[in-house]
Structures are given as structure tokens and as C-alpha cells.
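Q: Have a look at this fold, sequence not included:
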């Protein structure tokens, strides 16, 4: 395993071996059976290209009223619990007693992407965000503390884990594209990104 540092992002390349990836993927599939993937609307009325679900006390949601955390799936049911195999990654990387209250699940199909954004809907930015990549490669772009300026990019592969904390906690970042067919983990292809967040 190699640890890279880019603009404060701590990128653990190959952190999860094949068995760990399979275990987490199976757990995510169980979550999605209870809380199916959906495509939120942006506040501007356009559908996001990424499909989402969540586990934990809260899920992240977006519509014409803005971005926010909610305690129910759009169908009205509570979000499933965060799987132990996912929490294990949080515990090992952060060493924190505090547990995340949300595991946001993003599924990227062949044409999906995520524009540059900050994770700033949480109450306390002192806690890091932990990001787990599964499936096809995704091109991560990292910007700055404010919009604009030079950016840097690198490919994330299945099993990579990123820790975003400290000064990097509010750095703009996004996924420009995925590389279809670069992984066989997901039977139908695509990329899963799990982000663990302390919300309250």
C-alpha cells in the first residue's frame, strides 16, 4: 500500500484488498436493497448524473430547496445502519471515538461525473471525511479552498481510500469521469464511492 499526499488529501492507494472490497460491496448491495438508488434534483432543477443512497442516521439529499441531510429515504423509510465493514475503515484511518452518522453512497455509471464542490453541509468541519472507491477507476480533481485557480488530478482505483481532513477538509474536489471496464468488482460495471461523514 502507498500513501500519497496531494493538496492535503491523504490517498491510501490499495488500502482495501480484494476480499475487503468484496465484503464492503456485498454490504452496500444489502443497503441499496432496503434504500434504493435515486437521482436527486439540484437546486437548479436538473437531475444529478450520479445515483445516490445512504446508510446511517442521515442521508444526503438535494432538491429545489437546496442541499441538506435528511433522516429518511425519499420513499419514507429510515436509512439502513452503516455496515460494520465500512465503519472498520473509518476506525482504522481516523482513530476517532466519534462515529460517522452518514455513509453517502454514490454510484457512477459510464457518463456520470461530479463537479467541483465542497463537503460543507456538516455541523463541525473538525471531523474528516473518509472516501472509499470501489469498481471502475475515477479521475479525482482537487482544487483549492475557493473556486477557481489551478487544479490537480489523479486516478482512484478500486480499493483506494482517501482521508480529507484538516486544511483540506473544505477543499473543492470532484470526479471528472470514470474509466468504464477498468474493474470487474461490480457485475454491471460502474463506480461506487462511499463517503463517511460526521453530520451533527
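A: Nice, thanks for sending it over. Since the structure is predicted, the reported quantities are computational estimates derived from the model, not experimental observations. Numbering: from 1, shown residues only.
Q: Please count neighbours and contacts with C-alpha atoms only from this point.
A: Will do.
Q: Identify the single longest helix in this protein, thanks.
A: Assignment by DSSP state H gives helix 18-34 as the longest helix of the chain.
Q: quick one: it to chain centroid distance?
A: 14 Å (C-alpha atoms, centre = their mean, to the nearest Å).
Q: Which helix or strand lies directly C-terminal to that helix?
A: strand 51-56 (DSSP states H and E).
Q: Enumerate every residue touching the residue in the chain sticking out farthest from the centre.
A: Distance from the C-alpha centroid of the chain, by C-alpha atoms, centre = their mean, peaks at residue 149 (23.9 Å). Contact analysis of residue 149 by C-alpha atoms under 8 Å, 6 or more residues apart in numbering lists residue 143.
Q: Next one: residue 165 relative to residue 5, how far apart?
A: Residue 165 sits 12 Å away from residue 5, going by C-alpha to C-alpha, to the nearest Å.
Q: same question, residue 182
A: Per C-alpha to C-alpha, residue 182 is found 24 Å from residue 5.
Q: More neighbours: these two, which one.
A: In this view residue 182 and residue 5 are compared by other C-alpha atoms under 10 Å, and residue 182 has more residues nearby, 16 against 11.
Q: My guess is that one contacts residue 137. True?
A: Yes: using C-alpha atoms under 8 Å, residue 182 is in contact with residue 137, at 6.1 Å.
Q: Please enumerate the strands of the chain.
A: For the chain, the strands defined by DSSP state E occupy 2-6, 9-13, 51-56, 59-63, 66-70, 102-108, 114-117, 129-135, 137-142, 152-156, 161-164, 173-179, 191-197.
Q: for comparison:
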């Protein structure tokens, strides 16, 4: 089932207990956010990480904040320094902190202050398989996900991998927040379709804010 939220009267749509899609919430700041992403990537370039099994991930990744998420043969985890440079990850820009906090509050999670932002760059054909975000210390804190550039079909499943997943269209400027009873729901992204967006070209940029430490 694909949820068509573009025609909804209220652009802020609950999609499950603890989960809300904020259509267009980041649109006004999109250009400035992309400039922040460009500055972050200049210090911590996008790279394709490896799974513990040694397979290269299709999505290119970077991080900002006091902690950054990495994957390698030793597993999935958060670390304070970029393993490629040995330097601390770039700090979270104030604009991004404000956006994440405001989106979380609008979805019912006040006082959210993330310490990690994983930045994913999707090229056409790349995808993210169903997974849970379980590497954080405190599951009472929500996940805030910002979509920029090409639209994508997001899969929002249940608490078991086998549960049927709803399909959500995430477009430029949309923000998805999930926490509380939805915090450990499986989620993923179908392969990105070919296309070009005026703001990002032939890619999608996704910023995922977490309280990791």
C-alpha cells in the first residue's frame, strides 16, 4: 500500500503510533541544509562502508556530530572520530540541530537533542534493506529523518522483519519522525529511480538524526 499524503489537508500525517510524516517541513531551509552537507562532506567525505560480512554498502555515507555511525568487518557502531582521517567528525551545524529538535517536538517528542547525524547519499539504483536502528544507547529518543532531492519509496514495517511494510513516498523537504512504540520498527528504502532534481542532481540526500550516546 502506498500512502498518498500529497492530497491530504493536513501536511503533518500520523502514520503509526509514535510515527509522523511532516510533509515539506524542511523545504524552506533545504538549500541551506544542502550547503551544510557540502561543508560537512568537505571534511568527512562520503564513502561506501563495508558490512561485517565484507560487502560494500550501496549507499555512500558521511557523519556529523560528536558521534558518527560506521560499519566495517568489526560490526556496526558509533565512534567519535572519522576512521578515514582520525579526526573528530564535523560538529552538527546549529541549523540542523534546530531542525531536528523542531521536527521531533512537532511529532510529540520534545527536548530532542541529537548527538549524531548520519548523512546518506543515494544514487539511482541504490537501496536500503529492512533494518532496525539498534546501535543507540537510549531507545526512548526518536529518530528524525530528512529527505532532500529525488523522491524515494520508504518502507515502514513492524517490530518483526516479516511484518508487512507500508510504502511512503518521501519527497524533497519531507521529514519522517519515529519513536516511542515505533522506535524499533523495521524500515528501509526501495531502489532509487533514475531522475534529476534541481537541488541535488541525480541523487537523494538523507539526514538521520539520532541520540546515540
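A: The structure has been received and is ready for your questions. Please read all numbers here as calculations on a predicted model, not as lab measurements.
Q: What does the superposition give as a TM-score?
A: TM-score of the superposed chains, computed with TM-score structural alignment, normalised by the length of structure 1, equals 0.94; 198 aligned residues with a C-alpha RMSD of 1.4 Å.
Q: show me the contacts for the residue mapped onto residue 164 of structure 1 from structure 2.
A: Aligning on TM-score structural alignment places residue 164 of structure 1 opposite residue 178 in structure 2. Residue 178 of structure 2 makes contact with 18, 19, 20, 142, 143, 144, according to C-alpha under 8 Å, 6+ apart.
Q: overlap between those residues and structure 1?
A: With both residues aligned by TM-score structural alignment, their matches' C-alpha atoms under 8 Å, the contacts of the contacts of residue 178 of structure 2 that structure 1 also has are 19, 20, 142, 143, 144.
Q: Map residue 115 of structure 2 onto structure 1.
A: Aligned counterpart of residue 115 of structure 2 in structure 1: residue 101 (TM-score structural alignment).
Q: With residue 134 of structure 2 instead?
A: Under the alignment (TM-score structural alignment), residue 134 of structure 2 pairs with residue 120 of structure 1.
Q: Count the neighbours of its match for me.
A: So residue 120 of structure 1, with other C-alpha under 10 Å, has 14 neighbours.
Q: same deal with residue 177 of structure 2?
A: Residues near residue 177 of structure 2, counting by other C-alpha under 10 Å: 28.
Q: show me the contacts for it.
A: Counted by C-alpha under 8 Å, 6+ apart, residue 177 of structure 2 has contacts 19, 20, 21, 22, 103, 104, 107, 142, 143, 144, 145.
Q: what's the neighbour count on the closest residue to it other than its chain neighbours?
A: In space, and not counting its chain neighbours, residue 177 of structure 2 is closest to residue 144: 4.6 Å by C-alpha to C-alpha, 6 or more residues apart in numbering. Residues lying near residue 144 of structure 2 (other C-alpha under 10 Å) number 26.
Q: Go ahead and confirm residue 144 of structure 2 touches residue 100.
A: Yes: with contact defined as C-alpha under 8 Å, residue 144 of structure 2 counts as touching residue 100 (6.3 Å).
Q: Could you dump the strands of structure 1 into CSV with distance to residue 76 of structure 1 added?
A: Putting the strands of structure 1 into CSV (distance: least, C-alpha to C-alpha, whole Å) gives the following:
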stretch, distance to residue 76 of structure 1
strand 2-6, 40
strand 9-13, 35
strand 51-56, 13
strand 59-63, 12
strand 66-70, 11
strand 102-108, 17
strand 114-117, 26
strand 129-135, 26
strand 137-142, 31
strand 152-156, 34
strand 161-164, 31
strand 173-179, 29
strand 191-197, 22
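Q: right, and those strands - which one's nearest residue 32 of structure 1?
A: strand 51-56 (6.8 Å; C-alpha to C-alpha).
Q: Residue range in structure 2 corresponding to the closest one, please.
A: Using TM-score structural alignment, strand 51-56 of structure 1 pairs with 60-65 in structure 2.
Q: what's the mean distance for the matching stretch versus structure 1?
A: Here stretch 60-65 of structure 2, set against structure 1 after superposition, deviates by a mean of 0.4 Å using mean C-alpha distance after the TM-score superposition for structure 1.
Q: shouldn't the match of residue 134 of structure 2 be in contact with residue 170?
A: Yes: judged on C-alpha under 8 Å, residue 120 of structure 1 makes contact with residue 170 at a distance of 6.9 Å.
Q: And for residue 209 of structure 2, nearest residue in space, chain neighbours not counted?
A: Nearest residue to residue 209 of structure 2 in three dimensions, chain neighbours excluded: residue 117, at 4.5 Å (C-alpha to C-alpha, 6+ apart).
Q: picking up where we left off before, trace the residue farthest from the centre of structure 1 over to structure 2, please.
A: For residue 149 of structure 1, the aligned position in structure 2 is residue 163, judged by TM-score structural alignment.
Q: I'd like the distance between the closest residue to residue 27 of structure 2 other than its chain neighbours and residue 134 of structure 2.
A: With sequence-adjacent residues excluded and distances taken as C-alpha to C-alpha, 6+ apart, residue 27 of structure 2 is closest to residue 173, at 4.1 Å. According to C-alpha to C-alpha, residue 173 of structure 2 and residue 134 of structure 2 sit 26 Å apart.
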